[in-house]
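Participant: All I have is the shape, not the residue letters:
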C-alpha cells in the first residue's frame, strides 16, 4: 500500500522549526538549509511546500497566530463562564499578546519579523493589515459590548479607545521583549489603560 503522507504535519513541522530559528537568529540569518536541519527534513521538501522565505514567513505567522487566537478564545470562554467583568476578560485575552513566556515570546518575534518584512513586501503587508484589522475589530466590539453593559461610558469613541489599548499592548510587548518578563508589571500597566476606558465596572481590572 502507498504510504499516507500527512502534508499538514510536514508544513507545521517546517513552520515550527522556522519559528524557532527566526526567534533566535532573525530573518536574514535563516536559510532553507538551516530550517531543513532544524526540522529534520530535506531542503527539497521545504521547497516543495514553500516557494521562498516570504511564503514560509507568512505560513509561520498564520500558524503562530492560530495558536494565540485559540488561547484568547479559551480565556474569553473561561471569563464568560465565570461571570467576570468585560474589562477583566479583555485584559486576560490581550495579555496573550505579551511575550511573558517562551511560547508568547516566540510568537511576538514572528509577528515583529513579519511586520518588518511587510514594509518592503506588498503581499506580507496585506497579511499584516488583515491581522491588525481583525484584532482592532475584536477590541472595538468588546468596548461596544461594554457600553451596552454599563462598563463603558456611552460617549466613548470605541474605535479610538481600541486603537489606544492596542498601541499600549504593542508598546508593552516591545518593552517586555527588550527588558524581560520580570522587569516591570506589564499586566498591571495594561490593566490601568483598559481601566480608563471601562470606567463603569469598578475601575482598573483586578489581577
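Facilitator: That came in fine, so what should we check first? Note that the structure is a prediction, hence the values are computed from the model and not measured.

Participant: only C-alpha atoms for contact and neighbour calcs from this point on.
Facilitator: Will do.

Participant: Where is the longest helix in the protein?
Facilitator: helix 53-81 (DSSP state H).

Participant: So for it, what gets flagged as buried?
Facilitator: 53-54, 56-65, 68-69, 72, 75-76, 79 (16 or more other Cα atoms under 10 Å).

Participant: ok, the closest residue to residue 173 other than its chain neighbours to residue 136 distance?
Facilitator: Once flanking residues are discounted, residue 173 sits nearest to residue 98: 4.9 Å by Cα to Cα, 6 or more residues apart in numbering. Counting by Cα to Cα, to the nearest Å, the separation of residue 98 from residue 136 is 16 Å.

Participant: Residue 61 now?
Facilitator: 18 Å.

Participant: Likewise for residue 26?
Facilitator: Distance of residue 26 to residue 136, computed by Cα to Cα: 27 Å.

Participant: try this one next to it:
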C-alpha cells in the first residue's frame, strides 16, 4: 500500500475516533472500540497506529486540519472578515461541536502528557498566527496584532465551552453580535 493510501486509512480511522470521542468521551476511545466502529480488527488498527496515543494524536491533527480548511475558506471568501473566521471556529453548529468535544478531552490530556501539550501549543500558536494575519490585513496600523489575536481566541474558546455545556446560553446571533462587537473594538477596519 502506498504511503498516501496508508495516511488516508489513518485519517479515516482518526475521524471515527473523533466521532466516538464526541459522542462518548475520551475514555471510550479504546483501540478495540475504534476498531469495532471502523469495522476492522484491532490488528488492522494497530498496523496503522503503534498505540492509542498515536491514534489520538492523529485525531487531534485531523481536527487541526479541519481548522486550517476553515481558515483557508474564510480567507478565500473575504480576507478581512475576521468575524466570519471566528464564527467558523466557535461551537455553534452541530458539526463544530463534534470537533470541540474531543478537543476538551485532548486539552485535559495535554495537562499531563508532553506529546499532547506540544500539539496543543503548536495548534494555539498556529491559530493565533492565523487570527493575527487577518488582524494585520484588517488594520495594518494595529500595533499589537498578537495581543488582539489572543483575546479573540480566548473569547472563541470561552463561548464555545459555554455553548457545549449550555446550548441555550448563546444563540448563533448572540455569538455573532458578541464577536462583532469585540472585533470592532479591538480591530476597527481601516
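Facilitator: Received, thanks. All of these numbers come straight from a predicted model, not from anything done at the bench.

Participant: hang on, the earlier thing: aligned counterpart of the residue nearest to residue 173 of the first structure in the second structure, please.
Facilitator: Superposed on the second structure with TM-score structural alignment, residue 98 of the first structure falls opposite residue 90.

Participant: Its match reaches residue 99, doesn't it?
Facilitator: No - at 10.1 Å, residue 90 of the second structure does not count as touching residue 99 under the criterion of Cα atoms under 8 Å.

Participant: how near is residue 23 of the second structure to residue 100 of the second structure?
Facilitator: Going from residue 23 of the second structure to residue 100 of the second structure by Cα to Cα gives 11 Å.

Participant: between the two, who's got more neighbours?
Facilitator: residue 100 (23 against 13; other Cα atoms under 10 Å).

Participant: show me what contacts the residue nearest the centre of the first structure?
Facilitator: When Cα atoms, centre = their mean is applied to the first structure, the residue found nearest the centroid is residue 97 (4.8 Å). Neighbouring residues of residue 97 of the first structure by Cα atoms under 8 Å, 6 or more residues apart in numbering: 68, 104, 108, 169, 173.

Participant: Map those residues onto the second structure and name those still in contact.
Facilitator: When you map the contacts of residue 97 of the first structure onto the second structure and apply both residues aligned by TM-score structural alignment, their matches' Cα atoms under 8 Å, the shared contacts are 68, 104, 169.

Participant: Now tabulate those residues in a markdown table and tack on distance to residue 157 of the first structure.
Facilitator: Shown next, in a markdown table, are those (distance: Cα to Cα, whole Å):
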| residue | distance to residue 157 of the first structure |
| --- | --- |
| 68 | 27 |
| 104 | 30 |
| 169 | 18 |
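
Participant: tell me which of the residues you listed is nearest to residue 120 of the first structure?
Facilitator: Using Cα to Cα, residue 169 comes nearest to residue 120 of the first structure of these, at 24.2 Å.

Participant: nearest residue to the aligned partner of the closest one in the second structure other than its sequence neighbours?
Facilitator: Matched to the second structure by TM-score structural alignment, residue 169 of the first structure sits across from residue 156. Closest residue in space to residue 156 of the second structure, ignoring its immediate chain neighbours: residue 90 at 5.7 Å, by Cα to Cα, 6+ apart.

Participant: What separation do you get for the one you found and residue 163 of the second structure?
Facilitator: Residue 90 of the second structure is 9 Å from residue 163 of the second structure, where distance means Cα to Cα.

Participant: which one among the kept ones among the contacts of residue 97 of the first structure gets closest to residue 91 of the first structure?
Facilitator: Once Cα to Cα is applied, the member of these that ends up nearest residue 91 of the first structure is residue 169, at 10.1 Å.

Participant: so where do the helices sit in the second structure?
Facilitator: Using DSSP H, helices in the second structure cover 3-24, 31-38, 42-48, 52-77, 82-89, 94-110, 114-138, 145-165, 172-186.
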